[in-house]
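A.B. asks: Pasting the sequence and the predicted coordinates here, then a few questions.
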Amino acid sequence: MKKYFLCVFLIVTFFTGYAFADSKDSLSIYGLVKNPLSISMQDLTKFQSIQVQMNEVTNDGEFRGVFHYRGVPLRTLLELACIKKNKKEFSKSVDLAIAIRNKKGSQIILSWGEVFYRNSGEILIATAAVPIMPHKDCKGCHSLEFYKPLIDQLHRNICFPKLVVAGDSFADRSLEEITDIEVIDITPIINDKKEPKLFSKQFRITGYGVKPFSLSDIAQYPRKNMRLKKIGEGKGYHGILQASGASLKQILENAGIKPDLNTVFIVSAPDGYRSLLSCGEVFLSPSGDQIIIADRINGQSIDSGGKFILLISNDLMADRWVKSIEKIEVILISNKTLGLAQN
């Protein structure tokens, strides 16, 4: 009830004069939200903004410039719309996805967790940009033919509003001229059978683009050790853990999974607990290297409730951690998939 009144307060306070119907040049927020919104560029500029630097180089090496972007945290807009999950059997939002689309029909998928369990300045809806110009020319080390196209990128026309994922190592998820933000729950299309007992001696990797296989031992992967704070939304601080295991990114790479910004990974346990990670946060963000499948905690093998735990060290809350991993499912989220998921 408190969250409901907070949403109403935010709308009355910050959204006076904003349109709630579709308009030609508006940004629409819909899906699993209480208050679907349609926000114009002019209205976006009225929000309190923050500034981030983005060094725009894509994963394939394309240089798109270096800019200071100013805009509104995506989290602010989603809190204004008030995300509302319909499932009573699993009410946590940790398995939700957020689809971002632009006028050209391009789409990328974010996880709920990377928006709400990280500092809000990492993902912006930008409304303005200023290029960061180099102080010296490049004549001494490169020819004009080489560096002029790079300088030209600093003067290029940027189409707003623009999704800026400032925390990524590469700029593939920074999408210009976005028109739609949809909060979705894809789990209705997952064929999962809930088991009452929390135990799994192995986990299975299955789904889009992968030949299904099971792992009962991760000794063949390089050992990764981490020190984590365990802080949950429900029970708060529960100490510091020494964890040891294998990188989820490396396990997925070895399984032959190719990065696709429209895919997500659902990690689930026999009791139905699950969390969702986006392909981008695993493969493009430095945080992806800090996501592990652990088989040892505080120097001891995990014997109670299964052998493996998903740990996400850069999350501010531990609620996306999954004990007793039973399955990792790779799912491609296309527009067709979205239609199935929302019915």
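C.D. replies: On my side now, so go ahead. Residues are numbered from 1 along each chain as shown.
A.B. asks: Going by C-alpha atoms from here, please, whenever you check contacts or count neighbours.
C.D. replies: Noted.
A.B. asks: Make sure I108 is actually in contact with P259.
C.D. replies: No: when contacts are counted by Cα atoms under 8 Å, I108 is not listed as touching P259 (11.8 Å).
A.B. asks: Counting neighbours, go ahead and name the busier of those two.
C.D. replies: Neighbour comparison, I108 and P259: the larger count goes to I108, with 23 against 15 (by other Cα atoms under 10 Å).
A.B. asks: Make sure that one is indeed in a strand.
C.D. replies: Yes: counting by DSSP: H, G, I helix; E, B strand; the rest coil, I108 is part of a strand.
A.B. asks: Same question for the longest helix seen in the chain: list its buried residues.
C.D. replies: Taking DSSP state H as the criterion, the chain has its longest helix at helix 2-14. Residues 7, 10-11 are the ones in helix 2-14 that count as buried (16 or more other Cα atoms under 10 Å).
A.B. asks: contact partners of the helix or strand containing I331?
C.D. replies: Using DSSP states H and E, I331 sits in strand 327-332. With Cα atoms under 8 Å, 6 or more residues apart in numbering as the test, strand 327-332 has contacts from 203-210, 262-269.
A.B. asks: Repeat that for stretch 118-130.
C.D. replies: Contacts for stretch 118-130 (Cα under 8 Å, 6+ apart): 41, 44-45, 50, 52, 67-76, 115, 158, 160-167, 314-316.
A.B. asks: Included below, for side-by-side comparison, is a second structure:
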Amino acid sequence: MNSKKNLLTIIIVLTTFLVNAQELTNDFYDNAPTIDLTMPSIEITGEISNPGKVDFSKLPLRSVIAKEALLIDGKEKFIGAYRYDGYSLYDILNNSILQKKNAIEFEPIIDLYVEIENAKGEKVVVSWGEIYYPVHRHEIIIATKVARIIPSKTKELWTLPTENKLVVCSDLVSERNISTITKITIKSYAKSFTVNKGMSPMFSKSINLFLKNKLVDSIVAYPNGFNVDKYPTIFYGRGKGIHSTSTFNGIQLKEILNTYNNNTKEQIQNGLIVFLAKDGYRCLYTFSEIFNRNDQAEVLLIDKMKVKDGGAFSVFPAADFFSDRAVKAVEAIYIE
């Protein structure tokens, strides 16, 4: 009888040990309970030929990690670190058939963005480039599950959300992470520009800066007094493939354009910045892509004053896999 009890005790001890061993893995992000958030009901609309509701049953679940902060009285305040599981905008929009309003004038998709709305009527914008061009894909999600990432010493328990929410992992300040998403609208940049495809040589000796369509300044020479970043790069286009394996030396655009950064919630959520080339080629970024990154993959302004075709200034997005958003011979910057 005692031998049976001893055997049972050994089995219980071994089972407990195995369970604990399974919990103590090398993954820092699964050590707290995962909590379900509300499931969203989302309509996709806008410049597409197949609008409708999102069928989440056909989408894979993605997992991301995020350190979140909000603007409180104009200053960043940390609110918690979390692992989120959910559905990426990459997957959600993957089968949307684009029908650009300005397709006749400008066919490329790099002037597209999405407006994301929640049940409260709050809206934020995410560029098409943020979704489909980064080296690190699937890092903008609609989260439906959450787990705290708890510090091992302090054991701080950050407040958990209860509703589904948008999570943009590359944002330093998380004001775009709004909850209870109901609608995604696909849009192209509304302003029209003349296109002169094939212009050669193409050279723009200066950049005009427009704030809300009002000319406010010009860049006529490469700025002095700024640190120069050096990014070794395999420069690869979606259409033409490899361009070069070289180093891009440039100044962070957020430093050059800092005068127009008011560090407000509205700018972070809805700000747009468009770069226009001499030939009418253009590319749209969100304000957050330029001013609100946490990954140090900055957007640079490159000096190409000595380049006869494609000079004098170009834009280099370090976070992108493809070179398509690296606008050359920049003639104007529109800050919305």
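C.D. replies: Structure's in. What do you need? Just so we're clear, the structure is a prediction, and the values are computed from it rather than from any experiment.
A.B. asks: And the TM-score, once the two are fitted together?
C.D. replies: The TM-score (TM-score structural alignment, normalised by the length of structure 2) is 0.77; 285 aligned residues with a Cα RMSD of 2.4 Å.
A.B. asks: Now for S218 of structure 2, how many residues are close by?
C.D. replies: Neighbour count of S218 of structure 2, defined by other Cα under 10 Å: 14.
A.B. asks: likewise the one 4 residues further on?
C.D. replies: Here the count is done by other Cα under 10 Å, and Y222 of structure 2 has 15 residues near it.
A.B. asks: Quick one: map it onto structure 1.
C.D. replies: In structure 1, the residue matched to Y222 of structure 2 (TM-score structural alignment) is I218.
A.B. asks: Secondary structure element holding its match?
C.D. replies: Counting by DSSP H and E, I218 of structure 1 is found in no helix or strand.
A.B. asks: residue contacts, it?
C.D. replies: Here I218 of structure 1 is in contact with 245-246, 295 (Cα under 8 Å, 6+ apart).
A.B. asks: Buried members of those into PyMOL, please.
C.D. replies: In PyMOL, this line selects whichever of the contacts of I218 of structure 1 come out buried by 16+ other Cα under 10 Å:
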select buried, resi 245+246+295
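A.B. asks: what about structure 2, which of the contacts of I218 of structure 1 hold up?
C.D. replies: Contacts from the contacts of I218 of structure 1 that recur in structure 2, judged by both residues aligned by TM-score structural alignment, their matches' Cα atoms under 8 Å, are D295.
A.B. asks: Translate N102 of structure 1 into the numbering of structure 2.
C.D. replies: Counting by TM-score structural alignment, the partner of N102 of structure 1 is N118.
A.B. asks: that older thread, among the contacts of stretch 118-130 of structure 1, name the ones in helices.
C.D. replies: Using DSSP H, the contacts of stretch 118-130 of structure 1 in helices are 41, 44, 74-76, 115.
A.B. asks: Now neighbour count too, for those residues, in JSON lines please.
C.D. replies: Formatted as JSON lines, these follow (neighbours: other Cα atoms under 10 Å):
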{"residue": "M41", "neighbour count": "14"}
{"residue": "L44", "neighbour count": "21"}
{"residue": "L74", "neighbour count": "22"}
{"residue": "R75", "neighbour count": "21"}
{"residue": "T76", "neighbour count": "19"}
{"residue": "V115", "neighbour count": "21"}
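A.B. asks: Distance to I132 of structure 1 for the residues you listed - can I get that in JSON lines?
C.D. replies: Below are these laid out as JSON lines (distance: Cα to Cα, whole Å):
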{"residue": "M41", "distance to I132 of structure 1": "23"}
{"residue": "L44", "distance to I132 of structure 1": "23"}
{"residue": "L74", "distance to I132 of structure 1": "24"}
{"residue": "R75", "distance to I132 of structure 1": "26"}
{"residue": "T76", "distance to I132 of structure 1": "27"}
{"residue": "V115", "distance to I132 of structure 1": "27"}
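A.B. asks: can you tell me which residues contact the most centrally placed residue in structure 2?
C.D. replies: Residue closest to the mean C-alpha point of structure 2, counted by Cα atoms, centre = their mean, is E130 at 4.1 Å. By Cα under 8 Å, 6+ apart, the contact set of E130 of structure 2 is 285, 289.
A.B. asks: To which residue of structure 1 is it aligned?
C.D. replies: Checking TM-score structural alignment: E130 of structure 2 goes with E114.
A.B. asks: any idea how far its match is from F283 of structure 1?
C.D. replies: Separation of E114 of structure 1 from F283 of structure 1 (Cα to Cα, to the nearest Å): 13 Å.
A.B. asks: same thing with N225 of structure 1?
C.D. replies: 19 Å.
A.B. asks: More neighbours: these two, which one.
C.D. replies: Higher neighbour count among N225 of structure 1 and F283: F283, with 24 against 17, using other Cα under 10 Å.
A.B. asks: Quick check: closest non-adjacent residue to the alignment partner in structure 2 of the more buried one.
C.D. replies: Alignment note: F283 of structure 1 maps to F291 in structure 2; criterion TM-score structural alignment. Counting by Cα to Cα, 6 or more residues apart in numbering, F291 of structure 2 lies nearest to K254, which is 5.3 Å off, once chain neighbours are set aside.
A.B. asks: in which helix or strand would I find the one you found?
C.D. replies: helix 253-256.
A.B. asks: who touches whatever helix or strand comes next after that helix?
C.D. replies: Next helix or strand after helix 253-256 of structure 2 toward the C-terminus (DSSP H and E): helix 265-270. Identification of contacts with helix 265-270 of structure 2 by Cα under 8 Å, 6+ apart yields 71, 123-125, 175-176, 261, 286-288, 292.
A.B. asks: who does the helix or strand following helix 265-270 of structure 2 touch, helix- and strand-wise?
C.D. replies: With elements assigned by DSSP H and E, the helix or strand that comes after helix 265-270 of structure 2 is strand 272-277. Here strand 272-277 of structure 2 touches strand 282-286, strand 330-335, going by 3 or more Cα pairs under 8 Å, 6 or more residues apart in numbering; DSSP states H and E.
A.B. asks: mind redoing it with 10 Å?
C.D. replies: strand 123-127, strand 207-211, strand 282-286, helix 287-291, strand 313-317, strand 330-335 (3 or more Cα pairs under 10 Å, 6 or more residues apart in numbering; DSSP states H and E).
A.B. asks: The fifth one relative to strand 207-211, how many degrees between them?
C.D. replies: Using axes from the mean of the first three to the mean of the last three Cα atoms, to 10 degrees, one finds that strand 313-317 of structure 2 and strand 207-211 are set 60 degrees apart in direction.
A.B. asks: Average offset of strand 313-317 of structure 2 relative to structure 1?
C.D. replies: With mean Cα distance after the TM-score superposition for structure 1, strand 313-317 of structure 2 departs from structure 1 by a mean of 0.9 Å once superposed.
A.B. asks: The second one now?
C.D. replies: Comparison of strand 207-211 of structure 2 with structure 1 after fitting gives an average deviation of 0.9 Å (mean Cα distance after the TM-score superposition for structure 1).
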